[in-house]
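*Asks:* here you go, sequence then predicted model.
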Amino acid sequence: MNLENPKRVGVVITTYNSPDWLANVLIGYEAQTDSDFTVLIADDGSDQQTKAVIEEFKSHGILRLEHHWHEDQGFRKTEILNKVIAATDCDYLIFTDGDCIPRADFIAVHRREATRGYFLSGGYIKLTTPVSELINDEMIRQQSIFDQRWLIDQGQPKSFKLKKLTRSRLLVSVLNRLTPTKATWNGMNSSGWRDDIVSINGFDERMQYGGLDREMGERLFNKGVKSKQIRYSAVCLHLDHPRGYSKPEIWAFNHALRKKVKAENISWTDFGIQKSSVEG
């Protein structure tokens, strides 16, 4: 493989009116062993509470933080993501959500595994609501939340998925090779070269909640970009919370669009970063 060290890494974090979760996530990025990155907040119209959290973290002087915001006009995650992609000068982008706390080696792993011609597909562990609500600043900074035994003691159910938290490099390598889960693009933990993403025109802005990340990854595949599994190497914890933006009709539209992308080997969308005269 042609390994190439990214010069400028950006972490794109999507958020919408979840300031407490976002604060936990930003603490996780302050605790990174590799501090040479820029945090790019893709804000889908949050109110002043989220802005206040971001300004507070800017004042810490630890993170390079950019806040990209647009007006709240409903679920427009793909639009704000495309705006961030278009605006940044980072050459390598890690995509995650504002409810996913990264382990301290998260950036280091993505940087180390970055490979020309590939995107990276990382893993996450979905916490229960009680465990999510238990987590505080000190637990994140001390990294106790990434210990399997600690999570189980707090009430997280025992599961093979907790193996993602293993510190054994040998076991991680084996599990990454043997996992039956495909290395797809997922919005909680994936990364790729900005020029690859721009080459397919970014996210399709017709897509709403339900498969919008996978759809972009499928177009990357159609473009010839391959995927690399780091499910057990780059890990984050997903905080549980209610979701009010999932609707059957949206899922149906998204499913039909993804089916068309696969069947017709489509890599470019006319509804992405660059806008065409086509309407739909």
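*Replies:* Structure received. Numbering: from 1, shown residues only.
*Asks:* switch to C-alpha atoms for all contacts and neighbour counts from now on
*Replies:* Fine.
*Asks:* pretty sure residue 6 is touching residue 115, no?
*Replies:* No. Assessed by Cα atoms under 8 Å, residue 6 is found out of contact with residue 115, at 9.1 Å.
*Asks:* so which residues of the stretch 151-280 of the chain form helices?
*Replies:* Ranges of helices in the stretch 151-280 of the chain, per DSSP state H, counting those that start in this stretch, are 169-178, 194-199, 212-223, 248-263.
*Asks:* and the third one, what does it pack onto?
*Replies:* Here helix 212-223 is seen to pack against helix 248-263 when contacts are counted using 3 or more Cα pairs under 8 Å, 6 or more residues apart in numbering; DSSP states H and E.
*Asks:* quick one: list the elements packing against the helix it packs on.
*Replies:* Partner elements for helix 248-263 (3+ Cα pairs under 8 Å, 6+ apart): helix 212-223.
*Asks:* mind checking the SS state of residue 123?
*Replies:* strand (DSSP: H, G, I helix; E, B strand; the rest coil).
*Asks:* strands of this structure, start to end?
*Replies:* 9-15, 38-43, 64-69, 92-97, 100-102, 118-126, 190-193, 226-238 (DSSP state E).
*Asks:* which other helices and strands contact the last one?
*Replies:* In this case it means strand 226-238. Against strand 226-238 (3+ Cα pairs under 8 Å, 6+ apart) you get strand 100-102, helix 106-113, strand 118-126, helix 169-178.
*Asks:* cool, and the second one?
*Replies:* Contacting strand 38-43 under the criterion 3+ Cα pairs under 8 Å, 6+ apart are the following elements: strand 9-15, strand 64-69, helix 77-87.
*Asks:* hold the first one in mind and look at this next one:
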Amino acid sequence: MTENPTISVIISTYNSVEWLEKTLWSYEQQIFRDFEIIIADDGSGEETKNFIKNFQKSSTRPIIHVWHEDDGFQKSRILNKAILACNSDYVVMSDGDCIAREDFLQIHYERREPGFFLSGGYYKLPLDISKAITKDDILTQRCFDLEWLKAKGLPASYKNQKLTSGFVTAKVMENLTPTNASWNGHNSSGWLNDLKAVNGFDERMQYGGQDRELGERLFNKGLKSKQIRYSAICLHLDHARGYKNEESINKNKAIRKSTRKENSDYTPYGIRKQKNS
């Protein structure tokens, strides 16, 4: 393991040890090995702190725990702290409720390119299957097998093709999909210098679109994006969203509208704070 890994993986979490544990198991199985994990912890309690401390002892990868006091939903703030903790010049971002397939980081590594960021998606599982997935299901990768999931009660859906697309089909689907290749916090990656150049996440923004707004500033900075939603696969574990509220969403929509209207490529409310702001 080199002192400065090729990739820094930022994983956000908040008081959700059961899901975080499954997520971290999936990174133990990655084919690509030269990476570190930065856990961006938005104020979790002692249970999460103790779990991470224990997991660090057995993990084959370096794990850095970045934490701040609980002050409501402040994901943008803790993600900026995590960006500053990265020891690599390339950053993959995901969430502590997303199990990454074994080739997840390999895809991000192979597709990375100067002047671009990568935009992936997720495959959302129902709650009962999310809870039923065991460590062994992750280590053997059977939790990504569509037939195995169907046997667990997964309903039929056109979205299931995400799990069955081979390399060629995935590339075709990515070229054809009408979905915008935006920055998606659960599965995106980019160069550390680019993230710092736009000053990271806007810390005025709480739940609802703060990742997209970051991507919009990257676009305004002149970057382009590449679609990897059918290649870099992660399973999203279901959970309640108690932090979701209309006021926050509406405020964030107004900030995003301003970013687009003014063609902003920098926020004064990000990693570096404007004096007297």
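*Replies:* All right, it came through fine. Since we're looking at a predicted model, the values are computed, not measured.
*Asks:* and the TM-score between these chains?
*Replies:* Put the two chains on top of each other and the TM-score (TM-score structural alignment, normalised by the length of structure 2) is 0.96; 274 aligned residues with a Cα RMSD of 1.2 Å.
*Asks:* ok, back up a step: so residue 6 and residue 115 of structure 1 - more neighbours on which side?
*Replies:* Counted by other Cα atoms under 10 Å, residue 6 of structure 1 and residue 115 do not tie: residue 115 has more neighbours, with 21 against 18.
*Asks:* so what corresponds to that one in structure 2?
*Replies:* Residue 115 of structure 1 maps onto residue 113 in structure 2, with residues paired by TM-score structural alignment.
*Asks:* what residues are up against the residue nearest the centre of structure 1?
*Replies:* When Cα atoms, centre = their mean is applied to structure 1, the residue found nearest the centroid is residue 96 (1.7 Å). With contact set as Cα atoms under 8 Å, 6 or more residues apart in numbering, residue 96 of structure 1 has these partners: 11-14, 187-190.
*Asks:* and with 10 Å instead?
*Replies:* Residue 96 of structure 1 sits next to 11-15, 102, 122, 186-191, 236 when contact means Cα atoms under 10 Å, 6 or more residues apart in numbering.
*Asks:* how near is the alignment partner in structure 2 of it to residue 154 of structure 2?
*Replies:* The equivalent of residue 96 of structure 1 in structure 2 is residue 94 (alignment by TM-score structural alignment). Going from residue 94 of structure 2 to residue 154 of structure 2 by Cα to Cα, to the nearest Å gives 23 Å.
*Asks:* against residue 143 of structure 2, how distant is the counterpart of residue 136 of structure 1 in structure 2?
*Replies:* Under the alignment (TM-score structural alignment), residue 136 of structure 1 maps onto residue 134 of structure 2. Counting by Cα to Cα, the separation of residue 134 of structure 2 from residue 143 of structure 2 is 9 Å.
*Asks:* quick one, which of the two is more surrounded?
*Replies:* Between residue 134 of structure 2 and residue 143, counted using other Cα under 10 Å, the more crowded position is residue 143 (23 against 13).
*Asks:* map the more buried one across to structure 1 for me.
*Replies:* Match for residue 143 of structure 2 (TM-score structural alignment): residue 145.
*Asks:* I'd guessed that match sits against residue 139; true?
*Replies:* Yes. The criterion here is Cα atoms under 10 Å, and residue 145 of structure 1 meets it with residue 139 at 6.1 Å.
*Asks:* could you give the number of residues near residue 279 of structure 1?
*Replies:* Using other Cα under 10 Å, residue 279 of structure 1 has 7 neighbouring residues.
*Asks:* for the residue nearest to residue 121 of structure 2 when sequence neighbours are not counted, give its distance to residue 183 of structure 2.
*Replies:* Using Cα to Cα, 6 or more residues apart in numbering and skipping residues adjacent in sequence, the residue nearest residue 121 of structure 2 is residue 229, 4.6 Å away. Distance, residue 229 of structure 2 to residue 183 of structure 2, using Cα to Cα: 11 Å.
*Asks:* just residue 28 of structure 2 next, same as before
*Replies:* 25 Å.
*Asks:* comparing those two, which shows the higher neighbour count?
*Replies:* Between residue 28 of structure 2 and residue 183, counting by other Cα under 10 Å, residue 183 is the more crowded of the two (27 against 17).
*Asks:* residues touching the more buried one, list them.
*Replies:* 93, 117-121, 189-190, 209-216, 218-219, 225.
*Asks:* that older thread, tally of neighbours for the counterpart of the residue nearest to residue 121 of structure 2 in structure 1?
*Replies:* The alignment partner of residue 229 of structure 2 in structure 1, by TM-score structural alignment, is residue 231. Close neighbours of residue 231 of structure 1, defined as other Cα under 10 Å, add up to 25.
*Asks:* next up, the contacts around residue 231 of structure 1.
*Replies:* Contacts of residue 231 of structure 1 by Cα under 10 Å, 6+ apart are 120-124, 164, 172-173, 175-177, 179, 181-183, 189-190.
*Asks:* so residue 121 of structure 2 is in contact with residue 234, correct?
*Replies:* Yes. Counting by Cα under 10 Å, residue 121 of structure 2 does reach residue 234; the two are 7.5 Å apart.
*Asks:* neighbour count winner among these two?
*Replies:* More neighbours surround residue 234 than the other of residue 121 of structure 2 and residue 234, with 30 against 25 (other Cα under 10 Å).
*Asks:* against residue 198 of structure 2, how distant is that one?
*Replies:* Note on residue 234 of structure 2: its distance to residue 198 of structure 2, by Cα to Cα, is 27 Å.
*Asks:* ditto for residue 102 of structure 2
*Replies:* Note on residue 102 of structure 2: its distance to residue 198 of structure 2, by Cα to Cα, is 31 Å.
*Asks:* so who does residue 108 of structure 2 touch?
*Replies:* So residue 108 of structure 2 contacts 7, 32, 90-92, 117-120, 187-190, 228, 231-232 (Cα under 10 Å, 6+ apart).
*Asks:* what number of residues lie near residue 278 of structure 1?
*Replies:* 7.
*Asks:* with residue 179 of structure 2 instead?
*Replies:* 11.
*Asks:* what's the answer for the one 3 residues further on, then?
*Replies:* Other residues within reach of residue 182 of structure 2 by the criterion other Cα under 10 Å amount to 24.
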